[in-house]
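Undergrad: sequence first, then the predicted structure, then my questions.
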Amino acid sequence: MNILIAEDEPVSRHLLEVTLRKWGYEVTAARDGAEAWEILNRPEAPNLVISDWMMPKMDGLELCRRVRGDQKKEYTYIIILTGKGKKEDIVKGLNAGADDYVIKPFDREELKSRVGIGERIISLEREVRRLASTDPLTGILNRGAFMDRLTQEINRCNRENTPLSLIMADIDHFKKVNDTHGHQAGDRVLQEFAETLRNALRSYDFVGRYGGEEFMICLPGTDGAPARDVAERIRKEVESRSFTLPDKGGAIGVTASFGVVSRAPESGEDLDMVIKRADKALYEAKGRGRNCVCMAR
């Protein structure tokens, strides 16, 4: 874990750095609250902060207020380091947004314990967020998390003037699988289908379960023809794969239909427009007899 230290006094800052590194943490150091705030706004910013109260440019309490007023997805745990030991000062620090405090000069064992508490809380928060964003059956992104990430990706593509493609996939005649082989078999097909999609993608592509037997894939930086090739490759993989039946020792084959849409940054299309076009292309694929790929017009 990377810990950010915000401390204007050089000797105290150095002592904190040495102590934390000795315990196995990575350390990023800031000389005042303003520099710490700038660091916290970078990508991959630390999630745990040890901040002095009294600092030039921006003090520790103002840093707490700014962090709490930010709409970051991940939680930032803040420990205030202060010589102010009065009860009213501690309450003031906590009310500003600090999670914990350590009185100067700090005791190493006390600091180690309080940092450990912060680390556990951050780990729990990350696990809660992971569970909230994951489809429990397939282990991929659920609809809400996928849509949030797709929105972020569209905004990024607008800033960087790059294309983006979306693939909407639907398992053909899935109801027949449930009716013939049971819902456990249907669940297994969904799990293995999601695995097939995930294995076909690059590290920065992402896939989510849109609902029922419908799935969506986002291909950042990819325009129409390559996106169609990806969808066709997945279609062939699904068609050739045997899907395991639970408790029966057998397997079945399934097919899937795919709608592909490519979004150019200059198009100005928003999230709803892109999804509507992908859905229309998928509907066309089903109208052509299923087990095929159709590009949005």
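TA: Looks like it arrived, so ask away. Numbering: from 1, shown residues only.
Undergrad: please count neighbours and contacts with C-alpha atoms only from this point.
TA: Will do.
Undergrad: show me what the longest helix seen in the chain is packed against.
TA: Determined from DSSP state H, the single longest helix within the chain is helix 108-133. Packing partners of helix 108-133 (3 or more CA pairs under 8 Å, 6 or more residues apart in numbering; DSSP states H and E): strand 77-82, strand 100-103.
Undergrad: what comes up buried for that helix?
TA: 111, 114, 115, 118, 119, 122, 133 (16 or more other CA atoms under 10 Å).
Undergrad: and stretch 49-61, which residues are buried?
TA: Buried-residue list, stretch 49-61, by 16+ other CA under 10 Å: 49, 50, 51, 52, 53, 54, 55, 58, 59, 60, 61.
Undergrad: now, among the residues you listed, which is nearest to residue 32?
TA: Each of those was scored against residue 32 by CA to CA, and residue 55 proved nearest at 5.6 Å.
Undergrad: just confirm the closest one is within a strand.
TA: No - assigned with DSSP: H, G, I helix; E, B strand; the rest coil, residue 55 falls outside any strand and is coil.
Undergrad: next one for the comparison:
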Amino acid sequence: MANDVGKRGHTLLIVEDSRSVAGLLADRIGLINGVTVLVAGTLEEAQQMVLARKDELFLAVLDLNLPDAPDGEVVPWVLSQGVPALVLTAGLDDNERDGLMDMGIVDYVNKTNPSEIEHVVRTVERIYRNRHVSVLVVDDSNSARAYLMELLRRYGYRLREARDGVSALAQLAQHEDIRLVLCDQNMPGMDGVTLIGRIRQRYCRSHLCIIGMSHYGSGMLSARLLKAGANDFINRPFLEEEFFVRVNQNVELIELIRSMEESANRDPLTGLYNRRYLADAGGMLFDAATRTGHGLAVILMDLDHFKSVNDRFGHFGGDEVLRKVAHHLTDITRSSDIVARYGGEEFCVVAQDMDNRKARVLAEKLRAGIAGLCLTIKGQAVPLSASLGMAVHLGSGLEDMLTRADRLLYEAKSSGRDQVRMEQENP
């Protein structure tokens, strides 16, 4: 079962009567790529904006004391429209804090502390990114599961749910976008420790976070869950603020690890994959092609006369050409293909499920596309072409295919450039 909240819009509403605070927030939040910011200074203005653009709003940042709503009336009204709310306040006592949390706000921030403005910005960015993050809630209790999902909904997560371990494993197998699992310990058939152990047989800690939960927590239980493979443990009942902090920290850890891995696998100039990733992922595609009998094409291409581009326009001009070519290659190929920068002006494409005819069509499309790029640097046209060599017989491994593709690339260069050389059909 799924409950997706990732369909919200890209607009944020700031309701704040202090122009300086509203301006500072709008400027900082406006730097988040993709977010549009609206500003209102009164409850009346906020109501008009919400009613006109409710479907576009993913969050509202609300001042608790407005000229026409001095007692926080803006908060329940905005929440009643289905818009999550982050509250700005000059100070709260415990009863006021409990009242706001019971309403279902995302969080509250003391705006008298200048450093808290950055907390607001980070929270907004977190909620905006969460539209692409799926969380799986596993609990046999309908009410407990619904409560957890309501909390997660406030932070904009995409939600999936399961009543037991078997359905949880099925959800994970079906939905690769799940980044966090909230797992209750006490479930019939398969308890939390067992489920977590099963999950860890397939998903490592750095790619999927698991938070174990229980009403009967103890040091021994939390240790068992952590040893089984959980990243964290939460005792029930819990403070909602603690819950949000734990969940967000674990998701951010996953994102950080993925970002570091992505950086290690990418060429910093073009953004394409590097040779390290090509060797690892390409090797897996080769193994899959060997196993299934489906075709695999390895295409090496080299830009013709690229030294003359560097001589005419300098290395900055050459770098711009490489970036444009990389963008073109990404546009033409499929998401399942590997596109890598192989060397200085050399690129490589590894395409799976390719027979000889499809491989030839792809290679010619790549060649013609590069030749057809309309590039100008400093007002001068930059003519481009590329020579391509393509291996389609599996042979002994990916390195073998790369070696043969390189030999064919050399033949294309020697025969006049701007052409594709491909292996002949098997005898």
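TA: Structure received. Computed from a predicted structure; not experimentally measured.
Undergrad: what would you report as the TM-score here?
TA: Overlay of the two chains. TM-score (TM-score structural alignment, normalised by the length of structure 1): 0.83; 292 aligned residues with a CA RMSD of 2.8 Å.
Undergrad: one step back: make CSV from the buried residues of helix 108-133 of structure 1 and add distance to residue 100 of structure 1 to it.
TA: Output for the buried residues of helix 108-133 of structure 1, formatted as CSV (distance: CA to CA, whole Å):
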residue, distance to residue 100 of structure 1
111, 10
114, 8
115, 9
118, 9
119, 12
122, 14
133, 28
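Undergrad: check those residues and tell me the two furthest apart.
TA: The widest separation within these (CA to CA) is 33.0 Å, between 111 and 133.
Undergrad: in helices only, show me the buried residues of stretch 49-61 of structure 1.
TA: Going by DSSP H, the helices hold 60, 61 from the buried residues of stretch 49-61 of structure 1.
Undergrad: as CSV, the buried residues of stretch 49-61 of structure 1 with distance to residue 259 of structure 1 would be great.
TA: Formatted as CSV, the buried residues of stretch 49-61 of structure 1 follow (distance: CA to CA, whole Å):
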residue, distance to residue 259 of structure 1
49, 46
50, 50
51, 51
52, 55
53, 56
54, 58
55, 56
58, 52
59, 53
60, 52
61, 52
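Undergrad: and which of the buried residues of stretch 49-61 of structure 1 is nearest residue 278 of structure 1?
TA: residue 49 (43.4 Å).
Undergrad: counterpart of the closest one in structure 2?
TA: Alignment note: residue 49 of structure 1 maps to residue 181 in structure 2; criterion TM-score structural alignment.
Undergrad: hmm, its match is touching residue 148, no?
TA: No - assessed by CA atoms under 8 Å, residue 181 of structure 2 is found out of contact with residue 148, at 11.5 Å.
Undergrad: mutual contacts of the two, please.
TA: Counting by CA atoms under 8 Å, 6 or more residues apart in numbering, the contacts common to residue 181 of structure 2 and residue 148 are residue 137.
Undergrad: excluding its backbone neighbours, what's nearest residue 36 of structure 2?
TA: residue 11 (4.6 Å; CA to CA, 6 or more residues apart in numbering).
Undergrad: what ranges does the stretch 151-297 of structure 1 have for its strands?
TA: For the stretch 151-297 of structure 1, the strands defined by DSSP state E, counting those that start in this stretch occupy 164-171, 206-211, 214-220, 243-244, 251-252, 256-263, 293-295.
Undergrad: so how much does the second one differ from structure 2 once superposed?
TA: Taken over the aligned residues, the distance from strand 206-211 of structure 1 to structure 2 averages 1.6 Å (mean CA distance after the TM-score superposition for structure 1).
Undergrad: got the buried residues for that strand?
TA: Those would be 206, 207, 208, 209, 210, for strand 206-211 of structure 1 by 16+ other CA under 10 Å.
Undergrad: what do you get for stretch 328-347 of structure 2?
TA: 329, 330, 333, 337, 338, 339, 340, 341, 342, 345, 346, 347.
Undergrad: how about stretch 223-236 of structure 1?
TA: Neighbour-count burial for stretch 223-236 of structure 1 [16+ other CA under 10 Å]: 223, 224, 227, 228, 230, 231, 232, 234, 235.
Undergrad: trace the first one over to structure 2, please.
TA: Residue 223 of structure 1 is assigned residue 355 in structure 2 as its aligned equivalent, the criterion being TM-score structural alignment.
Undergrad: and that match, how far is that from residue 293 of structure 2?
TA: For residue 355 of structure 2, the distance to residue 293 of structure 2 equals 11 Å [CA to CA, to the nearest Å].
Undergrad: which neighbours do these two have in common?
TA: Joint contacts of residue 355 of structure 2 and residue 293 (CA under 8 Å, 6+ apart) do not exist.
Undergrad: residue contacts, residue 36 of structure 1?
TA: 4, 5, 6, 29, 30, 63.
Undergrad: structure 2: which residue goes with the first one?
TA: By TM-score structural alignment, residue 4 of structure 1 lines up with residue 136 in structure 2.
Undergrad: check the secondary structure at that match for me.
TA: Going by three-state DSSP: residue 136 of structure 2 is strand.
Undergrad: neighbours of it, how many?
TA: 25 (other CA atoms under 10 Å).
Undergrad: swap in residue 391 of structure 2?
TA: 29.
Undergrad: from residue 167 of structure 2, how far off is it?
TA: 43 Å.
Undergrad: same deal with residue 414 of structure 2?
TA: In terms of CA to CA, residue 414 of structure 2 sits 59 Å off from residue 167 of structure 2.
Undergrad: map residue 226 of structure 2 onto structure 1.
TA: By TM-score structural alignment, residue 226 of structure 2 lines up with residue 94.
Undergrad: no further questions, thank you.
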